[in-house]
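Participant: generate coordinates for the sequence data below:
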Amino acid sequence: MTAPAAAPAARRAIRPLAGTVRQTLRLTRTEFVLFYRYRMALYVALLPVAFLLPAFITEGGEIRPGVDAGAYFLGGAFPMLAVTVGIVHVSNVYAARRESMILKRFRLSGVAPAALFGATTLSVLGVVAVQSAAVIAVTAALFGTLPADPVLLVASIVLVTVTMSLLGAVLSSVARNAESAQMISMIPFFGLLAVSGLYLPAELLPGWALTITGLLPMAPAVDLARSAYFGRDFVAGADGAVATGIDLWLIAAPGLAVLLAWTALSIVLLRFVRWDPRRAK
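Facilitator: Modelled structure (predicted):
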């Protein structure tokens, strides 16, 4: 008697999850279409090109034995793609949709918040994946270098992209409209880039500052990307000793833990996302 009664209950529990997944996939397809049609989104997608110019200026020197300075820069540039599309684009999109009542209509029509956030995140992941593939192709063509540990590289890119996309949605609640979201998003955007270690070597920072930046998502993501790309220990300003296999993953474990913590925190912060337009008092 108990087993037959439990089966319908299990099906009822699974049904809402399946509905959310279907909603997420449908909305993701729409997000890709809108991304292609939205001029501001295309601008944000191309913006990282300007930030990659130092790779071509530094080409030819070695920052570590056997590691070209240009390749070293490009190997750590993947989180920069994530913060550009995730923070700048998503905050703008959510602010614009909130003010035009689109978010509220979604919620009133029964679309789950998880489907909305999931669709946005998947679309950002798709864009960052294309950008990352282009960076890998350029790095391979110019420097003959391919990722030493593709799985670790993908893990770091996915984690930082998910975090930045969700934080971009949270950030939209601070902005009154899409225009103010563009300006407000520049604060965390440039702030995270400044402490990421991508442009300024971590060795230049005092110990206390290095500790703080290591707890933020960008610096660990850049270190992980470089370590995964070159198969060396580039975590927290290390000397770049060769590391492969399980040794490389053990080196990367603290950085992965930081990114996982930020991913969890960003999910918690989603409860503060505003669905109704902000009206002047």
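Participant: only C-alpha atoms for contact and neighbour calcs from this point on.
Facilitator: Noted.
Participant: how about residue 218: what's its closest non-neighbour residue?
Facilitator: Spatially, and ignoring its direct neighbours in sequence, residue 218 is nearest to residue 196 (5.0 Å; CA to CA, 6 or more residues apart in numbering).
Participant: where's that neighbour, which helix or strand?
Facilitator: If you go by DSSP states H and E, residue 196 is not part of any helix or strand.
Participant: which residues of the stretch 51-200 of the chain fall in helices?
Facilitator: Remark: helices assigned in the stretch 51-200 of the chain by DSSP state H, counting those that start in this stretch are 53-57, 69-75, 78-83, 90-99, 102-108, 113-143, 150-171, 178-194.
Participant: count of neighbours near the residue nearest to residue 218?
Facilitator: If you count neighbours by other CA atoms under 10 Å, residue 196 ends up with 26.
Participant: from residue 71, how far off is it?
Facilitator: Distance of residue 196 to residue 71, given as CA to CA, to the nearest Å: 17 Å.
Participant: which residues touch the residue nearest to the spatial centre of the chain?
Facilitator: Taking CA atoms, centre = their mean, the centroid of the chain lies closest to residue 161, which sits 1.6 Å from it. By CA atoms under 8 Å, 6 or more residues apart in numbering, residue 161 lies in contact with 79, 82-83, 86, 121, 124-125, 128.
Participant: quick one more, to check against the first:
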Amino acid sequence: MALDTFPSLSLSSSLRGLQPSLLLSHTWRLARLDLTLLFRNRMAFFTAIAFPLLLGSVALLLRSGYVSGVSTGLYTLTGMLALAGFFVTFMHLTTVFTVRREELVLKRMRGSVLSEAAIFAGSGLATTLVYVAQTAVLITLSIVTLGGHLPRNPPLLFLGVVLGSVMFVPLAAALSGVTKSGESAQITVLPAMLVLAATSQASFPLTGMPEFLQRIAASMPLSPVVDVIRIGYFGLDITTAAPHPAVGFAESWAVAAPRLLLIAAWIVAGTLIARRYFRWEPRHG
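Facilitator: Modelled structure (predicted):
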């Protein structure tokens, strides 16, 4: 990974990197670099770009039936939009952080003009841009093939997408700290993928579960992202039992507010966990 653009500088230079203007500049430069590397690496390209699009495209095959009062295809598509963030940000960055740590890239970056905030923000910005672009593509495909419609509240939907991506950055950093190598990262993230996919209502409602399990599932990281995306897309109060009542543009923000706060809580929790487990230097043993 060519990161010689940022040579090692003094501690005072690193402190200057905390200035807002420099932080934004470094974040953008790192994001551009990460995007370049992403498109050059075939495995990373498939995991972070091609596979989420293929995953979302599965919903385009579901043209009949209804789930929770909405089209099966659109219900699945909106769930896949949320799940795509897992692959684009969480799985990809867990691998990236682990590989860079083991190859001493993170150590060199930390000793350069870059602040720690810029290092994480740059990688997070790159994956978020990819995720937003994928969301736009899949929504367009849903309109063309499933008879879908534009989101009833586009700002809310895309806020859910962006916050979901941001949420996964510190969680990926934390998991990379207990991952031994880039090769093992694909295995490390598998349990998280299975748990989050099973508890998020991405592809099926959880109404058949006991109430206490539904409450646990609703508090998991991916669940609020699914809810916010569906509220923004359908203009329905997804947080209530079906049939879901329609909500207006302004009311949808109020309905989504508790779920947005839960995402924010996971961002804070993920940051605290990352501070405990993230490693800047290679693991020994």
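Participant: before we move on, back to that, out of the helices of the stretch 51-200 of structure 1, which gets nearest to residue 9 of structure 1?
Facilitator: Comparison of the helices of the stretch 51-200 of structure 1 against residue 9 of structure 1 by CA to CA identifies helix 113-143 as nearest, at 22.3 Å.
Participant: now the closest one, how far from the chain's geometric center?
Facilitator: Distance, stretch centre to chain centre, for helix 113-143 of structure 1: 9 Å (CA atoms, centre = their mean, to the nearest Å).
Participant: got it, and stretch 47-61 of structure 1?
Facilitator: With CA atoms, centre = their mean, you get 20 Å for stretch 47-61 of structure 1.
Participant: residues making contact with that stretch?
Facilitator: Counting by CA under 8 Å, 6+ apart, 68-71, 73-74, 77, 80-81, 84 sit against stretch 47-61 of structure 1.
Participant: 10 Å instead?
Facilitator: For stretch 47-61 of structure 1, contacts defined as CA atoms under 10 Å, 6 or more residues apart in numbering pick out 41, 67-75, 77-78, 80-85, 131, 135, 139, 142-143, 199.
Participant: quick check: buried residues in that stretch?
Facilitator: 48, 52, 55, 58-59 (16 or more other CA atoms under 10 Å).
Participant: including distance to residue 154 of structure 1, could those go into TSV?
Facilitator: Formatted as TSV, the buried residues of stretch 47-61 of structure 1 follow (distance: CA to CA, whole Å):
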residue	distance to residue 154 of structure 1
48	19
52	20
55	21
58	26
59	25
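Participant: state the distance from the residue mapped onto residue 48 of structure 1 from structure 2 to residue 86 of structure 2.
Facilitator: Using TM-score structural alignment, the partner of residue 48 of structure 1 in structure 2 is residue 52. Residue 52 of structure 2 is 9 Å from residue 86 of structure 2, where distance means CA to CA.
Participant: shared neighbours, those two?
Facilitator: Common neighbours of residue 52 of structure 2 and residue 86 (CA under 10 Å, 6+ apart) are 80, 131.
Participant: about what we covered before: residue in structure 2 paired with the residue nearest to residue 218 of structure 1?
Facilitator: For residue 196 of structure 1, the residue aligned by TM-score structural alignment is residue 200.
Participant: surely its match touches residue 215?
Facilitator: No: using CA atoms under 10 Å, residue 200 of structure 2 is not in contact with residue 215; the gap is 11.2 Å.
Participant: who touches both of these two?
Facilitator: Common neighbours of residue 200 of structure 2 and residue 215, using CA under 10 Å, 6+ apart, are residue 206.
Participant: got the contact list for the match of residue 196 of structure 1?
Facilitator: 79, 82-83, 206, 214, 217-227.
Participant: out of the residues you listed, which is most surrounded?
Facilitator: By neighbour count, taken as other CA under 10 Å, the most surrounded of the contacts of residue 200 of structure 2 turns out to be residue 225 (32 neighbours).
Participant: might you report the residue contacts of that one?
Facilitator: When contacts are counted by CA under 10 Å, 6+ apart, residue 225 of structure 2 touches 79, 81-83, 85, 157, 159-165, 167, 200, 202, 231, 256, 259-260, 262-263.
Participant: that one matches what in structure 1?
Facilitator: Residue pairing (TM-score structural alignment): residue 225 of structure 2 is matched to residue 221 of structure 1.
Participant: okay, and its match sits in which element?
Facilitator: helix 218-230.
Participant: with structure 2 superposed, average distance for that helix?
Facilitator: After superposition onto structure 2, helix 218-230 of structure 1 sits on average 1.1 Å from its aligned residues (mean CA distance after the TM-score superposition for structure 1).
Participant: report the angle between that helix and helix 178-194.
Facilitator: 60 degrees (axes from the mean of the first three to the mean of the last three CA atoms, to 10 degrees).
Participant: so how far is helix 218-230 of structure 1 from its chain's centroid?
Facilitator: Here the centre of helix 218-230 of structure 1 is set off from its chain's centre by 13 Å, with CA atoms, centre = their mean.
Participant: before we move on, what about stretch 232-245 of structure 1?
Facilitator: 23 Å.
Participant: what lines up with residue 177 of structure 2 in structure 1?
Facilitator: By TM-score structural alignment, residue 177 of structure 2 lines up with residue 173 in structure 1.
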